[in-house]
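> Structure, please.
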Amino acid sequence: MAEIRQHRDDLLAAMGSATLQSNSSAWLAQLISADALLVLSGAVLTSYVGITGLIRRMSFDRCLPIFLSFTNRWRETNHFIIIGFFLVTSLLHFIVRGNLESLAGVYTMSFLSVMSLFAVGNMILKYKRSTLPRKIYASWPHVVLGFLLVFVGLIGEIILNLAHIKFFILYFGITFLIVMLMFSRNRVLKLLIYFGGPRRWQEMLNQQYKRIEDRPMLFFTRTDDPSVLNKAILYVRENELTNFLKICHVYENENQIPAMLETNVKFLDKQYPKLCIDLLLIKGQFDPPTVKRLSEQLDIPTNFMFITCPAG
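Coordinates of the predicted model:
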């Protein structure tokens, strides 16, 4: 054990040297070190690819500032995300003063937390969207067992390395605060506008506030059931930062248009005066090309479009 602790930073290379036990054994240690360098380089590249996709998706969904999704003209890469991720990870390295155990502890806590969230998300989908069709089905006992095993591992890691949790909480807290501010940015803007300031500052805040609330949502419906339409409206009011909702029905023949759809939309529009509700009747097939065409013509991103939960 003492020898393992002595070579904990280059254990595989030390094992290679100890295995051959000859004057020429250095080549195996060097080969293992070079292989480890290539593997870790691939892991670093994978982390940049993964974080770029994640942050870009979150910025499109307005969970993070939209400027993070901007691309440069030369390479069309998300430079803000790449540079920001490098600065954040480098800052963590300086905070822990290059201590590999602390870095490994923070990574382990983050990994196990993400794994537990997969199980939590699965359970929420089972409860809220049980009719959602899927190819792979995991039973409740399997999901709960998986969650408990990962959670026990997370608690064990925290207990064994209690000093490392402060770094995890620091980064998690900052990220959580930014996301919560993005979800409540209309209220923050209202507060800033209320306290006033220079005229130019006020105009910029008002323009930003109006830009956020003028971005419409689009709901695809195949029924004129007022309860279904009302649920869509309530979802937008409670979860989205917009004052505009477009209800869209795609049909192939005019006789397929629900008879009471227009009447019910007009009625609901009067019931929610703070929300502007429009009805769109589109002739065609409800398929990805139609959705893409509507997104381009209406200037509504596809992630701002939604439907009811498909039946299993």
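> going forward, measure contacts and count neighbours with C-alpha atoms only.
Noted.
> And stretch 76-83, how far out from the chain middle?
Its chain's C-alpha centre and that of stretch 76-83 lie 17 Å apart, by CA atoms, centre = their mean, to the nearest Å.
> which residues are in contact with that stretch?
48, 51-52, 55-56, 67-72 (CA atoms under 8 Å, 6 or more residues apart in numbering).
> Show me how far stretch 211-227 is from its chain's centre.
The chain centre lies 22 Å from the centre of stretch 211-227; the measure is CA atoms, centre = their mean.
> measure that stretch end to end?
30 Å (CA to CA, to the nearest Å).
> for it, which positions count as buried?
By 16 or more other CA atoms under 10 Å, the buried positions in stretch 211-227 come out as 212, 215-222, 224, 226.
> Likewise for stretch 162-177?
So, applying 16+ other CA under 10 Å, buried residues of stretch 162-177: 164-165, 167-168.
> how about this one, so we can line them up?
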Amino acid sequence: MVSGKDETPFELPNVQRSPRKRVRTRSTMSQSIDSPSDPEGPWIAIEPPTRPPYSPQDPSAPQDPAASPVNPPSFADAQFDIVLRRQRTRPREGGGMKLTTIPSRFLNLSNAFEFAGWGTVSTIFLTRNDILYGEEVLQKSRRSKVLGQFTASALAGNDVLGSVFYTLPAIVAVSGVYSPISLMIAALMLFLWRPIMEELGSALPISGAPYTYLLNVTSKSLALIGAAILLLDFSSTAVVSAATAASYLAGEVTLPFPAFVGAILVLVIFTAVSLSGMKDSARVAFAVLSLHVITLLVVWIASAVSWGRNGSQLLKDNWAAGQASSSASLVHQVFNGICIGMLGLTGFECTPAYIASIKSGRYPLVLRNLHICAIFLSSVTMVFLLAIVPLDTIRSDANVLSDLAEKAAGKWLRVWTVIDAIVVLCGGVLTGIMSACELIERLAHDRVLPKSFLKTMPGTGSPYVAVLAFVAFSGALYASAGASLVIVSKMFSLVWLSTMTLFPLTVLLLKFNRGRLPREPKTTLSVILVTLAICGAVFGGNVAIDPTTLGYFAAYLVAIVSLFYATQNKGRFVRLMYWAYDQNVVLHTWSWTRDWAERLTGVMARMRRQPVCVLCKTDEINHLFQMVLYVRQNEETSNLKLVHFYDDEDGIPSEMEANWKMSSQSSMRHFPR
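Here you go, the predicted structure:
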């Protein structure tokens, strides 16, 4: 409504809705709804009621309506039905006066430097060739799922089954003859994790999990903490496997070099294997796992035959020698054994990291295969140990599986077992490397790490930059621990438990924040809460067994989280450096500092030009505002592209364009960069 200069009553025009503009994308982070350059800008309105402003029975109503002023309807008459909004746009080619109440925070830069622009509206029509190209990309993505249930099981299975070599000595030290009970309980608890992991994999079949899970259900800051824990877990997996393989070999033969050199050699060898590509690496892992399964079956058969020949007297003697002094002591030993025995399940957390490469419908089968192996592997092997090997030997020797093989069948089986131990532990190195590469690639796509990590080798398609960077990081981790397997193993215990805690925590956030996301199966809330309670209890138990583990874990975690935070918020650090230069007048007198400031300005401008796309299904302004606000808080950009797909113009929500402008303008005014 427009007021006349002679202060006559308002006149409400009979406004009609103009033809709607085609809307496909809106590229902006700061929009304008100020005075128009086109005075005949489109109207978005609901036509006012046709009832006359005066009642026909009103004696004060003028007899000639054409000659009389028309008063606007009262608020009661409007009844919230009259919505009048004049949408005034800037020219599509840009330009126009900048009207803003927010000046630049930099004294020597104009307001225009921090102004993102008025934004544009454009329509893109997809041709038949565009649609065919999109279908081709989708088919290519489906063909990238190269792992079946057995090859996918092999990648993580080498870690799950290989953990027997470093778990059994550790659990005997705290649980004694009750180790089989502790191991069985620890393995059975995975029945709580399997439906949780299946639900997450069904809802979000994306590589790099659980980082990608957290990224889709909560803030990016929390997701980066999950990524730090996950990267530390993968690195610990590779280092512990390589160092255990070297120490296992050093316990059998005299090496011409220290054990840590052997661990480095293992890392180097399997770096070369990883560069051959995902599919070939999975085949190598499957061959390694097959050898390990055959070896265990031979050891079990030989142990059963030896047990049958010699009887159960040694088992009775070991049981009598390791009896707890009281019921409380028994419960304490079993609980400590469960805390340590959970490490025998390492490898499960690696499976979701490469879920995008697993064929459709195979992921639950992969978890099932790994769980069945975990249930019987450690507990059955531990029973054979107590029945054939004296308890003192079990407690004093780290290569207990080799002792079992020699007692059961002789020297030849011991040699075979040592070779198998080295090979399968090396397979654990491969598991850590391949899982970490998926995570690193995802972090590079999300601009947490540089784009150079996405470079691949011609022919194999292996991300060689990611592989080499991860192996270098693992080597640095091993070196910072003084090449001590004990220190890395202590830290590994809490890292693995923290990683497993991320799964129930993520599915809880999924249910709360994105509960309508299609998925199957759906875990009950009681199962999630029980799983979280178990995670807390086992975590506390490991800290109580050795409090120094918490110090190692915290030190490495803080270092990685700080690195990720710095890379994610590098734009803020650049602005801080320029602000320090801008405030110091003395620095402006030197030519080299001025050149340095110009480079910083260029870096800030490049970061702000990085596009971020958001798909919009609705024109609800609160929904649009939340999306824009999320980008402002989590991304270093001022180039936001809001995208809406439609079949015809009737499918475009009526308030889409206007609400886009208001939501983006509000975010700029309240949350400036």
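> Quantify their similarity with the TM-score.
After superposition, the two chains reach a TM-score (TM-score structural alignment, normalised by the length of structure 1) of 0.78; 270 aligned residues with a CA RMSD of 2.4 Å.
> quick one on the thing from earlier: out of the buried residues of stretch 211-227 of structure 1, which sit inside strands?
If you go by DSSP state E, those have 217-220 in strands.
> can you tell me which of these lies nearest to Asn243 of structure 1?
The nearest member of those to Asn243 of structure 1, counting by CA to CA, is Met217 at 8.8 Å.
> Let me know whether that closest one touches Thr242 as I believe.
Yes: assessed by CA atoms under 8 Å, Met217 of structure 1 is found in contact with Thr242 at 7.4 Å.
> Please tell me how far Lys292 of structure 1 sits from Ser59 of structure 1.
Lys292 of structure 1 sits at a distance of 20 Å from Ser59 of structure 1 (criterion: CA to CA).
> neighbour count winner among those two?
Ranked by neighbour count (other CA atoms under 10 Å), Lys292 of structure 1 and Ser59 place Ser59 first, with 19 against 14.
> if you go through structure 1 in chain order, where are the helices?
2-6, 11-20, 26-60, 79-95, 100-128, 140-160, 165-183, 185-195, 199-213, 226-239, 261-271, 288-298 (DSSP state H).
> got CSV for those helices, with distance to Glu254 of structure 1 too?
Output for the helices of structure 1, formatted as CSV (distance: least, CA to CA, whole Å):
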stretch, distance to Glu254 of structure 1
helix 2-6, 76
helix 11-20, 71
helix 26-60, 35
helix 79-95, 47
helix 100-128, 34
helix 140-160, 44
helix 165-183, 40
helix 185-195, 41
helix 199-213, 33
helix 226-239, 20
helix 261-271, 13
helix 288-298, 17
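> Compare those and give me the one nearest His249 of structure 1.
Shortest distance between His249 of structure 1 and those, using CA to CA, is found for helix 261-271: 9.0 Å.
> Buried residues, that closest one. List them.
Result for helix 261-271 of structure 1 [16+ other CA under 10 Å]: buried residues 261-262, 264-265, 268-269.
> Packing partners of it?
Secondary-structure packing of helix 261-271 of structure 1 (3 or more CA pairs under 8 Å, 6 or more residues apart in numbering; DSSP states H and E): helix 226-239, strand 276-283.
> Let's see that with 7 Å instead.
Contacts defined by 3 or more CA pairs under 7 Å, 6 or more residues apart in numbering; DSSP states H and E place helix 261-271 of structure 1 against strand 276-283.
> Show me the contact partners of the strand it packs on.
Strand 276-283 of structure 1 is contacted from outside by 243-252, 265, 269, using CA atoms under 7 Å, 6 or more residues apart in numbering.
> List the residues that contact the counterpart of Cys248 of structure 1 in structure 2.
In structure 2, Cys248 of structure 1 lines up with Val643, judged by TM-score structural alignment. For Val643 of structure 2, the contacting residues are 24-26, 613-616, by CA under 7 Å, 6+ apart.
> Can you tell me how far Val643 of structure 2 is from Leu215 of structure 2?
Distance from Val643 of structure 2 to Leu215 of structure 2, by CA to CA: 20 Å.
> Then Leu267 of structure 2?
The value you get for Leu267 of structure 2 to Leu215 of structure 2, if CA to CA is used, is 30 Å.
> ok, now Ala170 of structure 2?
For Ala170 of structure 2, the distance to Leu215 of structure 2 equals 36 Å [CA to CA].
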